[in-house]
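S.K.: Quick one: sequence and predicted model below, then my questions.
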Amino acid sequence: MGESRRVSRARRRGLLLACLLFLAALAAAGADEARRRFSPTADEADHVAQARFVRSGGPVPPKLEQPGVLLVLAGSALPPDPHASAPEEVRAARRPFPLLFGALVLVSGAWAARRSGAAAGIAVTALLVLDPTLRGHGALVKTDVPVALFLVASAAALDLGLSQARRPRALLLLCASGASYGLALATKASAAAFLPLFLAAALPGLLARRRRAGAGIAALLVPAAAVLLAVQAFAFRSVPRESIRAAATRMFRTMPEPAPARERILASAPKGIAAWAGGADYLRRRGRPGKWLNYLNAEVRGGGFLLYYPVALLVKLPVGTLALCLGAPLALLAAWGRASPLRRRRLLRLARGRAVLPGFLGLSWIALMSVAPINIGVRYGLPGAVLLVVSAAGILATALRGTRWRVGVPALLVLATAAEALAFRGREISFGNLLAGGPSGLRRVLTDSNVEWGQEQERMFARASAGDLGRVAVVAPYVDAELARRAGVAWISRAEEAGDAVFVSTFAWDLAHALARWDEGPRYPWIAYVRSWMVPLVLGLEERASSVEPFGDGYLLLRLRPAPTG
């Protein structure tokens, strides 16, 4: 009988693993399809240029602010010689990133399955596979999905390590957690700001076993530092220090504030760490209030919105995922109210083991992003969103009794998400859920990389080249110069420069109308400067327009009356 049970348990585990691997493969395939379909998005060409420089040398790029993981991944997929076409160069560099999205799906689902059961694990995996926003950003040469992968993997290893009774295995898992956190640091410098909160999540478990506390903290921090050093050293092994300093000089040219500590690091630290510190300081200075156009509910602020990320997740998460995250705590409260005292203690113990760590880390990440003065896309909140999904799945598995409920309710949530994703297929970046009114209604709440990021450029330029629109211009925060030149489309800065038709990105359109109402005065000079030319440009084009037609989710096609003369 015992042998039969072991075989049956091993078979179930094998089936679960096969299911998770299949779903992860679907995730990678979906992101790879988006990789080939999307035009180059904002900053991708810059990231690819940095990756090629780090890999092969050549002219020093204007910026060198990205940490090593992105540069190594993108550089590994580039051919020895640059593509003749810049868009194809970007598409080539994207190749590894869908695999990281698949890995994020697999790690999240396996963690949920380990803690909360097979049904929870499969539900988490399926919900992440179906999430259009995650899939779209998982296709790009960006840090958002990779850092989510490494933070979630670090949290999963930490959770499993704290639950181990055997000291060697616990320390091994804590070392794995630290190493994964080191990869997060080598992916996105802002992960450093999250480290105190991550350690705060680990401390209760470490202090519960006092003999392990010191060794546990060391097992987290030492591998993290070692991995960061190793990745940065590998990424910048062929880059002369003079090139790193030259790039830093260019980056900080418009930021003349003295920074003696940064200069000492650039001069004497290992090259990889010098590049990491310089990039981190550059991004920190660029992240000050007034350096970004933060948009929410048709309003622009220089200092950001405290509720930006909660609102963004409310309208960007699929309805099934949203129902899980909001409904699971209510289900647990209902179960608590009906339970006996003994059952309540069991519910508390299960919920603590399954949901507290990912829930605390997810909410902490969202809170950290919310107090930052940069609100330019839900993508910054993706690590927190994934952690909250894992936590909510654990809460729901705790609240529901009986196999039918534990399987049936998650299955309904997955089916609802699948139906919504199918209805809005092909609109990953601009996806808005049913609460937002779909992608077309999302612009009432959000813009920027939530809607238009350049992903539809080639389709727009193909329409401009058809020949029936006359002289065509474009107004967009990001335009690929090569694509515009080939299509014969000019980027304009004054309404009088437009000919017969103009494509205006929905981002620029929404931003201009919000800036027209902007009232923060001289507090933020850069925003005032952007307002001084963007508002007359877009409103002037709107006044000249004989018709305004949506073109996809990212652009509006304005057919223009002749410009007034005299």
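M.R.: Thanks, I have the structure now.
S.K.: hey, let's count contacts and neighbours off CA atoms from now on
M.R.: OK.
S.K.: Return the residues in contact with the closest residue to I122 other than its chain neighbours.
M.R.: Excluding its sequence neighbours, the residue lying closest to I122 (C-alpha to C-alpha, 6 or more residues apart in numbering) is G109, at 6.1 Å. The contact partners of G109, by C-alpha atoms under 8 Å, 6 or more residues apart in numbering, come to L20, A120, G121, I122, A123, V124, T125, V390.
S.K.: mind listing the strands in the chain by residue range?
M.R.: With DSSP state E as the criterion, the chain has strands at 294-296, 299-301, 472-475, 490-491, 501-505, 545-551, 555-560.
S.K.: any residues touching stretch 218-234, and which ones?
M.R.: Contacts to stretch 218-234, defined as C-alpha under 8 Å, 6+ apart, come from residues 67-69, 171, 174-183, 185-186, 270-273, 276.
S.K.: let's go with 6 Å and repeat that
M.R.: Stretch 218-234 is contacted from outside by G68, L174, C175, G178, A179, Y181, G182, A186, G272, using C-alpha atoms under 6 Å, 6 or more residues apart in numbering.
S.K.: one step back: what's the distance between the residue nearest to I122 and S76?
M.R.: For G109, the distance to S76 equals 28 Å [C-alpha to C-alpha, to the nearest Å].
S.K.: Out of the contacts of stretch 218-234, grab the one that's most surrounded.
M.R.: Counting neighbours by other C-alpha atoms under 10 Å, A186 leads the contacts of stretch 218-234 with 33 neighbours.
S.K.: thinking that residue is in contact with Q66, fair?
M.R.: No: the criterion here is C-alpha atoms under 6 Å, and A186 misses it with Q66 at 8.8 Å.
S.K.: take a look at this one as well, against the first:
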Amino acid sequence: MNDPSHRNRTGPHIPLLGAVLLLGGVMAAELALSVRQQAQTWDEAYHLLAGYRYLQAADYGINPEHPPLVKTLAALPLIPLQLNVPHVPQGTSKREGFAAARKFLYSNDADALLFRARLAAGILALVLALLVFEAASRMFGVGAAFLALGLVVFEPNLLGHGPLVTTDVGLTCCLFAAVYSFHRYTTQPSTRKLVECGLVVGITLAAKHSGVLVFPILGLLAIAEILLAFRPKSDPTGSSGKRMRLALRHAARLGGTLLLISLIALVVLWAFYAFRFSARPDGLEMTPPLAEYISGVNAPGIKNPIVARLIMGLHDARLLPESYLYGFSDVLIVSEGHRPAFLFGTLYPEGQWFYFPAVFIIKSTLGFLLLVVLVMFAIKILRTEKLRESLYLLLPVGLYVATSLTSKLNVGVRHLLPIYPFLAVLAAGAAWNLAKRNRRWATAVA
């Protein structure tokens, strides 16, 4: 908070705002141009039909494998249109859903529908860019914020997936927002910030089923806060016993905070499903029912019996919406399945642990990778001056990467997109701190 650049940020600064808007405009133009250039991807028609059905009939049984946020946002611009909507099948199988989605898209003006939907979906990429600037500014100063913003604005992976009617950039935006909102709360606690964090965590759950990782991430960050409170630097004059009591009080307070955040998040998640347990309206049912789907009747099911019983327990107690549980089960079944993976000219029978590290290196730009490498040269600075900020950026990346190493579903860099904003802020902060201390580093960063 004593950073002069942070004090400047809080005052009126028209050139600063103009520069941010300029970079935001560049990103918006990049996203808008790619909307017309990209052909329809496999999932987009299904997602668009699902979002339209959510808004039209609250039928959350269509495409339950992804929560409603991005699909609903993308379908909003379609509501004023007079669309030809083919009959939606009574069943909810993926085969029936994809067939109905193709009819929905191509019995109307497909280009017009995709254009409107993609522009709406691209809003989340722009929100992400602004959040990255704000977070980097608070953590490392305005100079680092502009560097981080530049990394995001010109990141090909985010630009390529940003305008698509898919859930990857939506999760990336929401997960980063959730961690940043928790950082804001723990920096200066208030009821308003706690509620804001709960709302954002709930939206993260509604963005993608892997958004559930926000809970262990916040748990790790809470543990980090407790350990930081126990450090001698937190109270140089106090004894170890006093620091222990301080850490225990901090742990109790953070435990209560996480509980309240979780409760608020669950209310938000229920709101995305119209506070209705049943996935489908008017007495329609999921096919097959959740119990059969989990047990694997005539199809692969969930292999872990404990997880299967837990999901059915949540279903029977109606603690979570049926559609959310159905989709979460689908994600587990697909991720446990044996889908082939192709890497370095070799077709593997199933996903490999080294797939995502290799894809990250191949798909990321050289400039981005070099700035990430600079973090190692700034470890001493980050450890002594920016340890707390660094933990808020490193722990989410570490947990997400560790999870990806165990995944059997290797389908591209899009499943790693959530680590990019964290790395962008960390790399920018490291580079900026090095540049301020040494002219040679400043030249290298430039």
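M.R.: On my side now, so go ahead. What you see is a predicted model; the values in this text were computed from it and never measured.
S.K.: Superposed, what's their TM-score?
M.R.: Superposed pair, TM-score by TM-score structural alignment, normalised by the length of the second structure: 0.77. Supporting alignment: 389 aligned residues with a C-alpha RMSD of 3.3 Å.
S.K.: follow-up on the earlier one: take the strands of the first structure and write them to a markdown table, including mean neighbour count and distance to A367 of the first structure.
M.R.: Formatted as a markdown table, the strands of the first structure follow (neighbours: other C-alpha atoms under 10 Å; distance: least, C-alpha to C-alpha, whole Å):
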| stretch | mean neighbour count | distance to A367 of the first structure |
| --- | --- | --- |
| strand 294-296 | 24 | 17 |
| strand 299-301 | 22 | 19 |
| strand 472-475 | 25 | 34 |
| strand 490-491 | 20 | 38 |
| strand 501-505 | 26 | 31 |
| strand 545-551 | 15 | 35 |
| strand 555-560 | 22 | 32 |
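S.K.: Among the ones you listed, which comes closest to P525 of the first structure?
M.R.: strand 299-301 (12.5 Å; C-alpha to C-alpha).
S.K.: In the second structure, which residue range corresponds to the closest one?
M.R.: Counting by TM-score structural alignment, strand 299-301 of the first structure pairs with residues 346-348 of the second structure.
S.K.: Mean per-residue distance, that stretch versus the first structure.
M.R.: With mean C-alpha distance after the TM-score superposition for the first structure, stretch 346-348 of the second structure departs from the first structure by a mean of 2.1 Å once superposed.
S.K.: Check the offset of that stretch from the chain's centre.
M.R.: Distance of stretch 346-348 of the second structure from the chain centroid (C-alpha atoms, centre = their mean, to the nearest Å) equals 29 Å.
S.K.: Same list (the contacts of G109 of the first structure) but as CSV, adding distance to V407 of the first structure.
M.R.: Putting those into CSV (distance: C-alpha to C-alpha, whole Å) gives the following:
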residue, distance to V407 of the first structure
L20, 16
A120, 8
G121, 11
I122, 10
A123, 9
V124, 12
T125, 14
V390, 16
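S.K.: Which one of these sits in the busiest neighbourhood?
M.R.: Neighbour tally across the contacts of G109 of the first structure (other C-alpha under 10 Å): the maximum, 33 neighbours, falls on V390.
S.K.: Over in the second structure, tell me which residue corresponds to it.
M.R.: Using TM-score structural alignment, V390 of the first structure lines up with V425 in the second structure.
S.K.: you'd agree its match is up against A136?
M.R.: Yes: between V425 of the second structure and A136 there is a contact at 5.5 Å, judged by C-alpha under 6 Å.
S.K.: Map G287 of the first structure across to the second structure for me.
M.R.: Match for G287 of the first structure (TM-score structural alignment): S335.
S.K.: likewise G359 of the first structure?
M.R.: Using TM-score structural alignment, G359 of the first structure lines up with L394 in the second structure.
S.K.: between the strands of the first structure, which gets nearest to L324 of the first structure?
M.R.: strand 294-296 (24.8 Å).
S.K.: what's the mean deviation for that closest one versus the second structure?
M.R.: Comparing strand 294-296 of the first structure with its match in the second structure after superposition yields a mean distance of 1.4 Å (mean C-alpha distance after the TM-score superposition for the first structure).
S.K.: That strand packs against which elements?
M.R.: Packing contacts for strand 294-296 of the first structure, counted by 3 or more C-alpha pairs under 6 Å, 6 or more residues apart in numbering; DSSP states H and E, involve no helix or strand.
S.K.: list the buried ones in the helix ranked longest in the second structure?
M.R.: When the second structure is parsed with DSSP state H, its longest helix is helix 240-272. Neighbour-count burial for helix 240-272 of the second structure flags 243-244, 246-248, 250-251, 254, 257-258, 260-262, 264-266, 268-270, 272 (criterion: 16 or more other C-alpha atoms under 10 Å).
S.K.: counterpart of stretch 129-145 of the first structure in the second structure, which residues?
M.R.: Aligned by TM-score structural alignment, stretch 129-145 of the first structure corresponds to residues 153-169 of the second structure.
S.K.: That stretch spans what distance, first to last residue?
M.R.: End to end - C-alpha to C-alpha - stretch 153-169 of the second structure spans 13 Å.
S.K.: Now do the buried residues in that stretch.
M.R.: Buried, per 16+ other C-alpha under 10 Å, within stretch 153-169 of the second structure: 153-155, 157-169.
S.K.: For the stretch 251-400 of the first structure, which segments count as helices?
M.R.: 260-268, 271-286, 308-316, 319-338, 341-351, 357-371, 382-399 (DSSP state H, counting those that start in this stretch).
S.K.: now those helices as a markdown table including distance to A421 of the first structure?
M.R.: Converted to a markdown table, the helices of the stretch 251-400 of the first structure look like this (distance: least, C-alpha to C-alpha, whole Å):
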| stretch | distance to A421 of the first structure |
| --- | --- |
| helix 260-268 | 46 |
| helix 271-286 | 34 |
| helix 308-316 | 12 |
| helix 319-338 | 10 |
| helix 341-351 | 30 |
| helix 357-371 | 24 |
| helix 382-399 | 17 |
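S.K.: Run a quick neighbour tally on R253 of the first structure.
M.R.: Residues near R253 of the first structure, counting by other C-alpha under 10 Å, number 10.
S.K.: with the first structure superposed, average distance for stretch 129-137 of the second structure?
M.R.: Relative to the matching residues in the first structure, stretch 129-137 of the second structure has an average distance of 0.8 Å after the fit, by mean C-alpha distance after the TM-score superposition for the first structure.
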